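Student: I would like the atomic coordinates for the input below:
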Amino acid sequence: MNATTTTFASARRINRSLTADMEKKALTWMAERAPAWVTSDRLTALGLLAQVGAGVFYGLSRYNELGLLGVIACLILNWFGDSMDGTLARVRNQQRPRYGFYVDHMVDIFGATALMGGLGFSGLVHWRVAVAMLIGFLLLSAESYLATYTLSCFQMSQGIFGPTEIRILLIIGNLALLRDRYATVMGHRYLLFDLGGTIAAAVMFGMAIMIAARHTSELYRQEPLG
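Tutor: Next up is the predicted model:
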């Protein structure tokens, strides 16, 4: 074991999302009962494959709207794999903090790219909206990773919204699409996901700016010029 490994300290994890407490209890219960062949690496792989699968099913929904049901199934599998891998490692005392942090978040980046790519191809949202959502996600992700390194604090949620809440909103949106892919606002018809995606992208951009400003101010106070 080298010096880098022995001196590494994990960042403090903060999750204030709506489902955080209930989700933690459910994941711990499942992790304690998981068979030996279920490993954190396999769960991480499941989460990635499921998110890529969600993107594929979004693409297929361009030709058959039942593909949206495949998206929902993949989002549930993605939640299970992505949320359970770290919990299982902690329950079994098999933590690999550097490996886990790096792999888990690279998987998030690749998975989000696949998801937004499939959504853009689906015709359910215009490409520019899908790209804006992806950029917003990547900006928030980059800020979170930089804050983890500089402030030793890993923010798993932004306000009451975390990854699980986003999945729930996507599932609700998919069910709404099965009924009608359009929304009417002030007499104008818009693609439902164009409307929701534009709002989501604007919120993510705004949050990235505000959080970056707050953390910059905090770091400046900790490291003033004079």
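Student: For the rest of this, base every contact and every neighbour count on C-alpha atoms.
Tutor: Will do.
Student: Check the gap between the most centrally placed residue in the chain and Val129 for me.
Tutor: The centre of the chain sits closest to Pro163, judged by Cα atoms, centre = their mean, with a distance of 4.2 Å. Note on Pro163: its distance to Val129, by Cα to Cα, to the nearest Å, is 20 Å.
Student: With Ala147 instead?
Tutor: For Ala147, the distance to Val129 - Cα to Cα - is 27 Å.
Student: now swap in Val203 and tell me
Tutor: To Val129, Val203 is 13 Å away according to Cα to Cα.
Student: Look at those two and report which has more neighbours.
Tutor: Counted by other Cα atoms under 10 Å, Val203 and Val129 do not tie: Val129 has more neighbours, with 22 against 14.
Student: before we go on, could you also do this sequence so I can check it against the first one:
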Amino acid sequence: MATLHGDNARQINRIQENLLAAQERRLLNWLCARMPRWVTPDMLTAIGMVGALAVFAGYVTSNLGAEWLWLSVAGYFVQWFGDSMDGSLARFRKIERPRYGYFLDHSCDGLATTLVVAGIGFSPYVQLSVALVALTGYLLLSIHAFLSVRVLGEMKLSYAYAGPTELRFVLLALTFSMMAVGPEQGVIAGLSWFDLFVGGVGLLLIVFFIVQTARIASRLAVEEPPRNNRKD
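Tutor: Okay, here's the model as predicted:
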């Protein structure tokens, strides 16, 4: 568990139920135990951002040729390594800085996600307007996660048994499909199959946000009834 400090300090319960969580945790612990002492969590955070920039650059330069998508593929692995290892290494070495780490990590996550999805939108495979639907869904779920920390003390890291790692595998599969198929013509209302897939994922994330918001609001309404209904 992590801890936030302040007037309403509380422990944060990390809820991670994605399919690959156990295997990924074993791999991360193995890597943490072998990481050189000169490698710091902040260094890994920076590496993750470099990976996100590489993903963005690969998608944008794929306008020049599909071979540039290999840069995005490499970027996903670099981004996973930095993003997954920074907090893991801090917890492994027991050198957490809860407020600093929470702020920096999630700020970088937001920027990295924006770079990745914007890159997809600037590629010749997916329309930018469609990619922005996916970005909206991801950022709404991020807002939900941050609000849950404040009101419940819970940080939900996965939805429908999928988290950031599973999402990266989906994006890798999408990228390899782009290489194999190439830019497509519109099949429905001017949208290609790539557009429909990315837009569909975005709409699914928005639905998750609405459902989770309604569920937690109902729970909080029971836990905090109107004052005139409370029994003192």
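Student: In structure 1, what range does the longest strand seen in structure 2 match?
Tutor: Secondary structure of structure 2 per DSSP state E: the longest strand is strand 10-15. Mapping strand 10-15 of structure 2 onto structure 1 (TM-score structural alignment) gives residues 9-14.
Student: contacts for the matching stretch?
Tutor: Contacts to stretch 9-14 of structure 1, defined as Cα atoms under 8 Å, 6 or more residues apart in numbering, come from residues Pro97, Thr148, Tyr149, Ser152, Cys153, Phe154, Gln155, Met156, Ser157.
Student: could you redo the last one with a cut-off of 7 Å?
Tutor: Pro97, Thr148, Ser152, Cys153, Phe154, Gln155, Met156 (Cα atoms under 7 Å, 6 or more residues apart in numbering).
Student: And the helices in structure 2?
Tutor: Read by DSSP state H, structure 2 holds these helices, from start to end of the chain: 21-34, 41-61, 69-93, 98-122, 128-152, 164-181, 193-223.
Student: Single out the most deeply packed of these.
Tutor: When the helices of structure 2 are scored by mean count of other Cα atoms under 10 Å, the highest mean neighbour count falls to helix 41-61 (a mean of 23).
Student: for the nearest residue to the residue nearest to the centre of structure 1 once chain neighbours are set aside, what are its contacts?
Tutor: Nearest-residue entry for Pro163 of structure 1: Ser157, 7.3 Å, with adjacent residues in sequence omitted and distances by Cα to Cα, 6 or more residues apart in numbering. Ser157 of structure 1 is in contact with Asn15, Arg16, Ser17, counting by Cα under 7 Å, 6+ apart.
Student: any chance of those residues in a markdown table, with neighbour count and distance to Leu46 of structure 1 too?
Tutor: Below are those laid out as a markdown table (neighbours: other Cα atoms under 10 Å; distance: Cα to Cα, whole Å):
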| residue | neighbour count | distance to Leu46 of structure 1 |
| --- | --- | --- |
| Asn15 | 17 | 23 |
| Arg16 | 15 | 25 |
| Ser17 | 18 | 23 |
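Student: ok, those vs Leu69 of structure 1, which is closest?
Tutor: Ser17 (25.7 Å; Cα to Cα).
Student: Name the nearest residue to that closest one, ignoring sequence neighbours.
Tutor: Nearest one to Ser17 of structure 1, counting by Cα to Cα, 6+ apart, is Ile160 at 3.9 Å.
Student: So what does that neighbour match up with in structure 2?
Tutor: Under the alignment (TM-score structural alignment), Ile160 of structure 1 maps onto Tyr161.
Student: Quick check: that match touching Asn18?
Tutor: Yes. Judged on Cα atoms under 7 Å, Tyr161 of structure 2 makes contact with Asn18 at a distance of 4.0 Å.
Student: ok, average deviation of stretch 101-114 of structure 2 from structure 1?
Tutor: Mean deviation of stretch 101-114 of structure 2 from its aligned counterpart in structure 1 after superposition (mean Cα distance after the TM-score superposition for structure 1): 0.9 Å.
Student: Can you give the contact residues for that stretch?
Tutor: Met49, Ala52, Leu135.
Student: any idea which of those residues is closest to Leu172 of structure 2?
Tutor: Nearest to Leu172 of structure 2 among the contacts of stretch 101-114 of structure 2, with distances taken as Cα to Cα, is Ala52, at 13.2 Å.
Student: Mind listing residues that contact stretch 24-32 of structure 2?
Tutor: Contacts for stretch 24-32 of structure 2 (Cα under 7 Å, 6+ apart): Met85, Ser88, Leu89, Phe92.
Student: list the contacts for the last one?
Tutor: Taking Cα under 7 Å, 6+ apart as the definition of contact, the neighbours of Phe92 of structure 2 are Cys32.
Student: Distance check, it against Arg25 of structure 2.
Tutor: Distance, Phe92 of structure 2 to Arg25 of structure 2, using Cα to Cα: 11 Å.
Student: Okay then, goodbye and thanks.
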